[in-house]
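> Could you look at this predicted model? Sequence included:
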Amino acid sequence: MENQAKEKSVWLPNQLSAVKLFLDQVEFSINESYEQLDGKTLYEYTIIHNDNSGILKILPELKNSPILEEYNRMLPLDKTEFLYQSAYKKTGGVLNLFHGEINESMDSELKELFRKNEDKNKAIKIWKDTKSELWSSLSPKLVWAGGGKLEKELLLQFCGKLTDMMQGKKFHTQGSAIIKSMEYLRAWQLAYDEICSDNPMNAIIKEREEIYNRKIKFLKEMNIECDF
């Protein structure tokens, strides 16, 4: 499977991970700050103006492009963004590049919390801070927050390294290719990386925590209630 990242062909084990590579980059770009938006992130600009005009301010070439629809789908254009269920619509970033679609029915942790707590809000408050196996030990609030510039750089680096490692290798089944890719991802995320001067997992969590804190602060300033 091939896709484009930094104009370089990369190897990925299946079509789903190729799609997720693209969607990850869209999601990360929404959390970046832009001079064209007066230093605001695309996420913040969208909420302030309640439209998608920020996209074409930073990426005018996307006009009439199908990619614009993906941005529209990910931007906070309605109140569902602020409900706990929106976490299941996020990509989960590079740590979840090879994971399939996740939905609430798969979340046994949340089901158990709802069972134990009559107060649904209390259950969600515990759930959002709890590391989840569904998202490679990211907590739901960090999945909801999304990654940023650093995670994008790490994602592209990982894809490049995976491509180099898989060069010339043949797999008899797609499943074996995915397993090998997952094994490489898990080793990569815990190894020291010069890009972040840490291991990627720690760096990704740190950046997502910063993005989360900025989003929550902004939403409070905008008087927007949020489950996260």
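Right, received. Where do you want to start?

> can we go C-alpha only for contacts and neighbour counts from here?
Fine.

> which element is the most far-flung residue of the chain relative to its centre on?
Distance from the centre of the chain peaks at Glu118, with 30.8 Å (CA atoms, centre = their mean). Per DSSP states H and E, Glu118 falls between elements, in no helix or strand.

> Which residues does the longest helix along the chain contact?
Criterion DSSP state H: the longest helix present in the chain is helix 200-221. With contact meaning CA atoms under 8 Å, 6 or more residues apart in numbering, helix 200-221 is reached by 31, 44, 95, 138, 141-142, 145-148, 150-151, 154, 188-193, 196, 225-226, 228.

> Strands of the protein, start to end?
Taking DSSP state E as the criterion, the chain contains strands spanning 2-5, 8-11.

> who touches stretch 170-185?
Outside stretch 170-185, the residues that touch it by CA under 8 Å, 6+ apart are Pro13, Asn14, Leu95, Phe98, Phe158, Leu162.

> which parts of that stretch are buried?
Across stretch 170-185, burial judged by 16 or more other CA atoms under 10 Å covers Ala177, Ile178, Ser181, Met182, Leu185.

> same thing with stretch 119-131?
Ala123, Ile124, Trp127, Lys128, Thr130, Lys131.

> quick one: terminal-to-terminal distance for stretch 29-39?
13 Å (CA to CA, to the nearest Å).

> Now do it: distance to the chain's middle.
From the chain centre to the centre of stretch 29-39 is a distance of 17 Å (CA atoms, centre = their mean, to the nearest Å).

> Alongside the first one, take a look at this:
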Amino acid sequence: MSKVKNAGDIWVPTKEVASKILSIQIENSINEVQVNLNNKSFYEHALINKSAECVVKIAPELKGTIILDDYIRKLPLDKTEFIYNSVYSKTGGVLNLFNPEIKEDMDEILKNLIKDKCDKNKAIEQWKKVKSEFWSGLTPELVWAGGGKVENLLLVDFNKQLTLIMENRQFYTKGSAIIAAIEVLRAWQVTPREEFDNKTPMEIIIEERKEIYNKKIELIKSMNIESDF
């Protein structure tokens, strides 16, 4: 299988996964606090100022690049960010690195809740807090929130471990490579880490995403922005 240059050679089962790694890194980095933005994240600064100029201010080397375009797409520059179905445009982070893209018409949990509640707004209110196998046990509201600095560090750690395990193995189909990679991911995510008080990566990721979610919701409410989340 191929390798991709991303902070050194790493093993990836498909080119799509290589692209998703970068997308996850960007999605998480917009939530990181930036000292030069008065301790606000790119997400917060863009929401308050209705502009993506903060990214170029902090990382001028991105100007004119495809990566900058990806940053801009992920910033809250229009109302679609706050509609429930924006969650299907999110990556789901490292826990969902090998999962296929999720679309609304695939979401049976939401469909069934709408059917049971007969009120879409009430259904969405419940749905956003339900853990979903679509997103490897994350709730829609945590998928929407995104990860942060810690999850990006864990993503790098996982990629290193995956490479050590897989780089000398031979796979004859993409499917078999992805299945093997998922098995490594599922074992990694439940292995306690001493440097994080013996919490598992999954626990650490959920904890960080909850903090990010609460911070975003607090800002959104303070700005009187209508949001399904």
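On my side now, so go ahead. If you're wondering where the values come from, they're calculated on a predicted model, not measured in any experiment.

> ok, back up a step: would you mind listing which of the contacts of helix 200-221 of structure 1 are buried?
Buried among the contacts of helix 200-221 of structure 1 by 16+ other CA under 10 Å: 31, 44, 95, 138, 141-142, 145-148, 150-151, 154, 188-189, 196, 228.

> and those residues, which of them are in helices?
Per DSSP H, those map to helices at Glu44, Lys141, Leu142, Ala145, Leu150, Glu151, Leu154, Trp188, Gln189.

> pretty sure the second one is touching Phe228, no?
Read that as Lys141 of structure 1. Yes. Lys141 of structure 1 lies in contact with Phe228 (CA atoms under 8 Å); the separation is 5.9 Å.

> Name the residues contacting each of the two.
Residues touching both Lys141 of structure 1 and Phe228 (CA under 8 Å, 6+ apart): Lys128.

> picking up where we left off before, same list as before, the buried residues of stretch 119-131 of structure 1 that is, but in JSON lines and with distance to Ala203 of structure 1 included.
Below are the buried residues of stretch 119-131 of structure 1 laid out as JSON lines (distance: CA to CA, whole Å):
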{"residue": "Ala123", "distance to Ala203 of structure 1": "28"}
{"residue": "Ile124", "distance to Ala203 of structure 1": "26"}
{"residue": "Trp127", "distance to Ala203 of structure 1": "22"}
{"residue": "Lys128", "distance to Ala203 of structure 1": "20"}
{"residue": "Thr130", "distance to Ala203 of structure 1": "18"}
{"residue": "Lys131", "distance to Ala203 of structure 1": "16"}
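
> Tell me if I'm right that Leu95 of structure 1 and Ser137 touch.
No. With contact defined as CA under 8 Å, Leu95 of structure 1 does not count as touching Ser137 (9.0 Å).

> just to revisit the earlier point, I'd like to know which of the strands of structure 1 is closest to Lys79 of structure 1.
Among the strands of structure 1, the nearest to Lys79 of structure 1 by CA to CA is strand 2-5 (32.0 Å).

> which parts of the closest one are buried?
Asn3, Ala5.

> ok, and what's touching that strand?
Residues contacting strand 2-5 of structure 1 (CA under 8 Å, 6+ apart): Ser9, Val10, Trp11, Leu12, Ala18, Leu156.

> got it, and stretch 148-164 of structure 1?
Residues beyond stretch 148-164 of structure 1 that count as contacts (CA under 8 Å, 6+ apart) turn out to be 5-6, 10-12, 24-25, 28-32, 93-94, 181, 184-185, 188, 195-196, 200, 204, 207-208, 211.

> In CSV: the contacts of strand 2-5 of structure 1, plus neighbour count and distance to Lys57 of structure 1.
Formatted as CSV, the contacts of strand 2-5 of structure 1 follow (neighbours: other CA atoms under 10 Å; distance: CA to CA, whole Å):
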residue, neighbour count, distance to Lys57 of structure 1
Ser9, 14, 28
Val10, 22, 29
Trp11, 22, 32
Leu12, 23, 32
Ala18, 19, 27
Leu156, 19, 25
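
> How far off centre is stretch 171-190 of structure 1?
That offset, for stretch 171-190 of structure 1, works out to 20 Å (CA atoms, centre = their mean).

> Onto which residues of structure 2 does it map?
Using TM-score structural alignment, stretch 171-190 of structure 1 corresponds to residues 171-190 of structure 2.
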